[in-house]
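[1] Please work out how this folds:
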Amino acid sequence: MGQLDGTQASTRMVRLHQRIPSLRLLRRARRMLDDAIDLARLRLDALPDGIYQPVPGLPVRKAKRAVGSQSRWAAMEPVIERLGVKSAMDIGANVGYFPIKLASRGIPAVALESDPRHVRTTTTAVRRNQLDNVAVMKLELRPDTLGLLPTTDCTLLLSLWHHLVRDQGLDTATHLLRELWARTGKVMFFDSGEDEMPEWFGLPRMLPTPDVWLREYLQENCAGGRIEHLGRHRAFDAAGLPTDRALFAVIREPQ
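    Next up, the predicted model:
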């Protein structure tokens, strides 16, 4: 009986080894098919204007907001290093430029995005960059979805606040800002559309200047935060024309 069991086990092992090359070929074919589908979908999702951010590893033409994304990262990176950031969340991550830059520094990041096209592009970019420390979350930021968000050292709220005001009103946008700050352990990076946005966005008048108004707004609504102005950076208005916006770091003061 023991010899028979041994023979059966040996036969199973031989069959398993015979199947391994076929399994490897199947996995390789699956990866190639997945890559082809991802690239076809990426090119469709990038129509008609390409992608917004210069994400590494994506075979698409120059990103519309390459200069502004790169200059913002250059301004934020020293703050991130200085504060010893260990985790991050990008609200409205678009196609994932900032989460991928953070993850490439060894900082696990959440990319929160509501547009399915951008979610697909971010997922493709994460895979092509061979990163295992980026979580891509398809979710619209609203009061009823706030409870799903984690607490992280760093929050990015870039070029989104004016959309929150337009879609949900100033009071709700302010509530969301306060709640995001409450989930931020060390620093929040913030910029927004300013006076260049049309009236139908419903933004308040930013007097005496957008830089001053936004600094005071952040100081009022981010309790325990110290505001650093990180310069003005290239952006685009609602008509797609170039402009620039103030970038702020809201740094949590030690208790």
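
[2] For the rest of this, base every contact and every neighbour count on C-alpha atoms.
    Noted.

[3] Work out the gap between the top helix by length along the chain and the centre of the chain.
    Secondary structure of the chain per DSSP state H: the longest helix is helix 2-45. In terms of Cα atoms, centre = their mean, to the nearest Å, the centre of helix 2-45 is set 34 Å apart from its chain centre.

[4] can you check stretch 162-169 too?
    19 Å.

[5] Another for comparison:
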Amino acid sequence: MKFFLKLKIKKLFFFLNKFKGFLIIEIFRRFPGVKRYQPIYNAKESLKVTRACLDRWKVIQKKLPLKKKSVLDIGSNIGFFTFKFAENNFLAHGIESDILSVLVSESIKQKNQVQNVFFSLETVDEVFIKKMPKYQIVNNLSVFHHWVKRYGDKKALRMLSYLVKHCDYMFFETGQVNEVDMEWSKLLKFMKNDPESWVINTLKKFGFRDVLCIGQFNTGLSNVKRNLFFAKK
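    Take a look at the predicted model:
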């Protein structure tokens, strides 16, 4: 009798937990005023989002190393890229400073029963980067210019230099000085109107042997396309 009671309670908790995840995703999908930056991983319907991600992923996927280890996805939002790395047999860690995005990511993980992915609520700063473990790949998409805005260019560059030491490969994308309609573009004057050359030279200076621009993609913010880079040691 006790066994069956425990079994029923266990099933009830499982159902409630699953319902909680479903509810969080539905709130994210339908609640007005919620910013939807990335599409929901493995969702049938296509919601209107700020940035398309599949176009970038198709290019990233072609550059993945054959030996699959670990990935750190910085500013993972609701985990589109994190889940895609996990789908390709990497142990994927998404870090995000927005708690709603982390909750939605965990709910998507539960819904899709993905085992090799996890998410954490983190603010990335110098201390975090210095203490973080080494990953095979760091996915660093459209985060650097936010560091410049928050911490200043010198500190942001130090953070990037430390980050390079903690990985073998990096996918890198940043806001650019030629995105003149954006408030932060004036803070990126150190790129000297040539963001592509600046990124290549900077990542090489910090320790990568090869740095390639592997595509240019719309942002949904302006008519200027951003460069996407692949760097390896």
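
[6] so what secondary structure elements neighbour the longest helix of structure 1?
    If you count contacts as 3 or more Cα pairs under 8 Å, 6 or more residues apart in numbering; DSSP states H and E, helix 2-45 of structure 1 packs onto helix 116-128.

[7] Buried ones in the helix it packs on, by neighbour count?
    Arg117, His118, Val119, Arg120, Thr121, Thr122, Thr123, Thr124, Ala125, Val126 (16 or more other Cα atoms under 10 Å).

[8] ok, now how distant is the spatially most central residue of structure 2 from Leu7 of structure 2?
    Geometric centre of structure 2, nearest residue: Ser76, 3.1 Å, by Cα atoms, centre = their mean. Separation of Ser76 of structure 2 from Leu7 of structure 2 (Cα to Cα, to the nearest Å) stands at 36 Å.

[9] Which position in structure 1 pairs with Val143 of structure 2?
    With the correspondence set by TM-score structural alignment, Val143 of structure 2 lines up against Leu160 in structure 1.

[10] Does its match touch Ser192 like I think?
    Yes - contact status for Leu160 of structure 1 versus Ser192: in contact at 6.3 Å, counting by Cα atoms under 8 Å.

[11] Give me the more crowded residue out of those two.
    When neighbours are counted by other Cα atoms under 10 Å, Leu160 of structure 1 and Ser192 differ, and Ser192 comes out ahead with 21 against 17.

[12] what's the counterpart of the more buried one in structure 2?
    By TM-score structural alignment, Ser192 of structure 1 lines up with Thr174 in structure 2.

[13] what's near enough to touch that match?
    Leu141, Ser142, Val143, Phe144, His145, Arg226, Asn227 (Cα atoms under 8 Å, 6 or more residues apart in numbering).

[14] Now do it against Cys53 of structure 2, distance only.
    From Thr174 of structure 2 to Cys53 of structure 2 the distance is 15 Å (Cα to Cα).

[15] and what of Val211 of structure 2?
    With Cα to Cα as the criterion, Val211 of structure 2 and Cys53 of structure 2 are 21 Å apart.

[16] These two: which is more packed in?
    Val211 (21 against 17).

[17] which one in structure 1 is aligned with the more buried one?
    Under the alignment defined by TM-score structural alignment, Val211 of structure 2 is paired with Ile227 of structure 1.

[18] likewise Val102 of structure 2?
    Taking TM-score structural alignment for the superposition, Val102 of structure 2 sits opposite Val119 in structure 1.
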